[in-house]
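In: below: sequence and its predicted model.
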Amino acid sequence: MTTFRSGFACFVGRPNAGKSTLTNALVGDKIAITSSKPQTTRHAIRGLVHRDDAQLVLVDTPGLHKPRTVLGQRLNDLVRTTWSEVDTIGLCLPADECIGPGDRFLIREIAALRRKPVLAVATKTDLVSPSRLAEHLMAIQGAGDEAGLEWRDVVPVSAVAGDQVQLLADLLVATLPEGPPLYPEGRLTDEPEETLVAEVIREAALEGVRDELPHSLAVVVEEMLPREGRSPDRPLVDVRANVFVERDSQKGIIIGHRGERLREIGTASRAQIERILGTPVFLDLHVKVAKDWQRDPKQLRKLGF
């Protein structure tokens, strides 16, 4: 009889190391938002991988970074709490970047955990030549040796091209304890729909904005209710959400000339929200200023951090 395994694995790494793209590739659907902007991920999003022999719960964490705000510190705390609780850690090290001080710091921190399987995942292999990849894999091995960390495996993958994603899933599953499924079959995430909807809006708002703005953006779904008086064959869900920024000048950037930018955000996010909810949606977006919210513990609580 085949042994069934179930458990938790988390992807950690510096900001923009490809963790969310890899989580989506393994789950087989989009559950974590992705962007080229650093620190896009702000929650530990759980994605569920269902197999005949296992159920793998993947936790996608924010990028560990040098915090400059209360929010940054809280995101780092979230990463450390997550990796202390999971069965297995996958450390993402992008192949198109050299192993740097931030990576070595992470490797040393993880080495201190002991007795936990750690896989080194060389992400974004589609962006480099075979010789550059070989160099990168040797550098990963060397960095592990230096920190006294014995990698369970070193796996090169490309989530975008689908290269070795299945192999990575097999290697992660092999580290899990025996046990029954933890979630019902068919579910892709345990995130509340409101969280997923807010993240989709934030992803649309991140597209094409200047570098200082991504960190200042937060989205809160205030209301998500079926429209009253609609016949069952013509349902409509009213979604009211607030996009928070830290300064009036940023509010202008998000709204755009005559509201054009905000309409673009609404159009881009509505299609994805309708896919999540499985019903047509009326999206009502408002932009508000919450002054310096990243540094204010009281406002952070209000915004869900």
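Out: That came through, no problem. Numbers count the residues shown, from 1 in each chain.

In: okay, CA-based contacts and neighbour counts for the rest of this
Out: Noted.

In: all strands in the stretch 1-150 of the chain, in order from the N-terminus.
Out: In the stretch 1-150 of the chain, strands defined by DSSP state E, counting those that start in this stretch lie at 5-12, 45-50, 54-60, 88-92, 118-122, listed in chain order.

In: could I get these as a markdown table with distance to Lys66 and mean neighbour count?
Out: Listed next are the strands of the stretch 1-150 of the chain as a markdown table, based on distance: least, C-alpha to C-alpha, whole Å; neighbours: other C-alpha atoms under 10 Å:
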| stretch | distance to Lys66 | mean neighbour count |
| --- | --- | --- |
| strand 5-12 | 15 | 25 |
| strand 45-50 | 21 | 24 |
| strand 54-60 | 19 | 26 |
| strand 88-92 | 17 | 26 |
| strand 118-122 | 22 | 25 |
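
In: comparison target below:
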Amino acid sequence: MNHILKTAVVSVVGRPNVGKSTLTNKLVGQKVAIVSSKPQTTRTRITGVLNEGDTQYVFLDTPGLHKPRSRLGDYMCKVVTDTVSEVDLAALVVEPIANVGPAEETLIAQIKQHHMPAVLVINKIDTLRKEELLAVIAAYAAAHDFEAIIPVSARTGEGLSDLLSEFHKYALEGPQLFPDDMVSDQPERQLAAEIVREKMLRLLDREVPHGVAVGIERWNEREDGLIEIGANIYCEKSSHKGIIIGKQGAMLKEIGVQARADLEKMLDTRVFLELWVKVKENWRNNQYQMRNFGYEDQ
């Protein structure tokens, strides 16, 4: 058991698809945030927890900062900007490109406004030559006086020990925020819903996944250890419902097969998963529906 004496709360921010969730999962040591190649995978703030030595690290994985096109998009961007102001340290995650884009400029402005210590995390360094990093470092060093610039690969784990050592400098003495065995503040039902949504992000056409939400309607833990889960997949258009189900139900079956495998790994038991698909038109601009799916403050 760890004897926690310090905590460090770190906001992981950046534009979509820079690898924030992959980085959070890698630091925590297991999946607490879903990952896909599509932008805006993360919709709300997700907390990942790591206990190491006498320190508890709390990572706040945020949605990618983007130009919102719906009420849900507005909410996602608000989550990012609010989170920057309420932590010990901000970790700005960027791709290894020698140009500071508009989203990065906005986040740097937020960091400056709140006088927030910030570390620049240059991710995906496994995709370029080491000498190319110098131009990236120079571009960001000119944009802001970061506490440190740490090149990493969230995919391979390269540089993560250096990053954690930097985070440790901002740990403050204080009580433990989360129990020893807790790796996320998300309840199991919410994690299950997100795992189902992750499989849709990976398997479906680009325009469909952004219009889907998942609600867990049934969760029954049987005496023999089997967990029965029933989930509704909500989409915005009837045409999308057909795509999600697929020919003779093939796509929905594959979503279920892949989700069940991850759920059994997460829950460490056998899972029976049932999925249904329903249409809720334009739910991303409906405040009531968004609240039902957990995407807006109550």
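Out: Great, that's in hand. Here the structure is a predicted model, which is why all the values come from computation and not from measurement.

In: overlay the chains and give the TM-score.
Out: Superposed pair, TM-score by TM-score structural alignment, normalised by the length of the second structure: 0.94. Supporting alignment: 293 aligned residues with a C-alpha RMSD of 1.5 Å.

In: output the strands of the stretch 1-150 of the first structure in a markdown table; the columns should cover distance to Lys251 of the first structure.
Out: Formatted as a markdown table, those follow (distance: least, C-alpha to C-alpha, whole Å):
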| stretch | distance to Lys251 of the first structure |
| --- | --- |
| strand 5-12 | 32 |
| strand 45-50 | 28 |
| strand 54-60 | 29 |
| strand 88-92 | 34 |
| strand 118-122 | 38 |
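
In: what's near enough to touch the counterpart of Arg295 of the first structure in the second structure?
Out: The alignment partner of Arg295 of the first structure in the second structure, by TM-score structural alignment, is Asn285. Contacts for Asn285 of the second structure (C-alpha atoms under 8 Å, 6 or more residues apart in numbering) come out as Ser70, Arg71, Leu72.

In: can you pull the contacts of the residue nearest to the last one when sequence neighbours are not counted?
Out: Distance criterion C-alpha to C-alpha, 6 or more residues apart in numbering; nearest residue to Leu72 of the second structure, sequence neighbours excluded, is Arg284 at 5.3 Å. Remark: with contacts taken as C-alpha under 8 Å, 6+ apart, Arg284 of the second structure is in contact with Ser70, Arg71, Leu72, Gly211, Met290.

In: show me what contacts the third one?
Out: The neighbours of Leu72 of the second structure, taking C-alpha under 8 Å, 6+ apart as the test, are Arg284, Asn285, Met290, Tyr295.

In: any idea how far Leu50 of the second structure is from it?
Out: The gap separating Leu72 of the second structure from Leu50 of the second structure is 29 Å, by C-alpha to C-alpha, to the nearest Å.

In: go on, the fourth one?
Out: With the distance defined as C-alpha to C-alpha, Gly211 of the second structure ends up 32 Å from Leu50 of the second structure.

In: repeat that for the last one.
Out: With distances defined as C-alpha to C-alpha, the gap from Met290 of the second structure to Leu50 of the second structure amounts to 30 Å.

In: can you tell me which two in the contacts of Leu72 of the second structure are farthest apart?
Out: With C-alpha to C-alpha as the measure, no two of the contacts of Leu72 of the second structure lie farther apart than Asn285 and Tyr295, at 11.2 Å.

In: and for Phe167 of the second structure, the neighbour number?
Out: Using other C-alpha atoms under 10 Å, Phe167 of the second structure is surrounded by 21 other residues.

In: run a quick check on it versus Thr7, I expect a contact.
Out: No - if you go by C-alpha atoms under 8 Å, Phe167 of the second structure and Thr7 don't touch, sitting 10.0 Å apart.

In: shared neighbours of those two, anything?
Out: Here Phe167 of the second structure and Thr7 have no joint contacts, going by C-alpha under 8 Å, 6+ apart.

In: quick one on the thing from earlier: among the contacts of Arg284 of the second structure, who's most crowded?
Out: Going by other C-alpha under 10 Å, Leu72 tops the contacts of Arg284 of the second structure with 21 neighbours.

In: from Pro179 of the second structure, how far out is the equivalent of His50 of the first structure over in the second structure?
Out: Matched by TM-score structural alignment, His50 of the first structure corresponds to Asn51 in the second structure. Between Asn51 of the second structure and Pro179 of the second structure the computed distance is 9 Å (C-alpha to C-alpha).

In: could you do Gly48 of the second structure as well?
Out: Gly48 of the second structure is 12 Å from Pro179 of the second structure, by C-alpha to C-alpha.

In: same deal with Glu173 of the second structure?
Out: Taking C-alpha to C-alpha, one finds Glu173 of the second structure at 17 Å from Pro179 of the second structure.

In: appreciated, that's everything.
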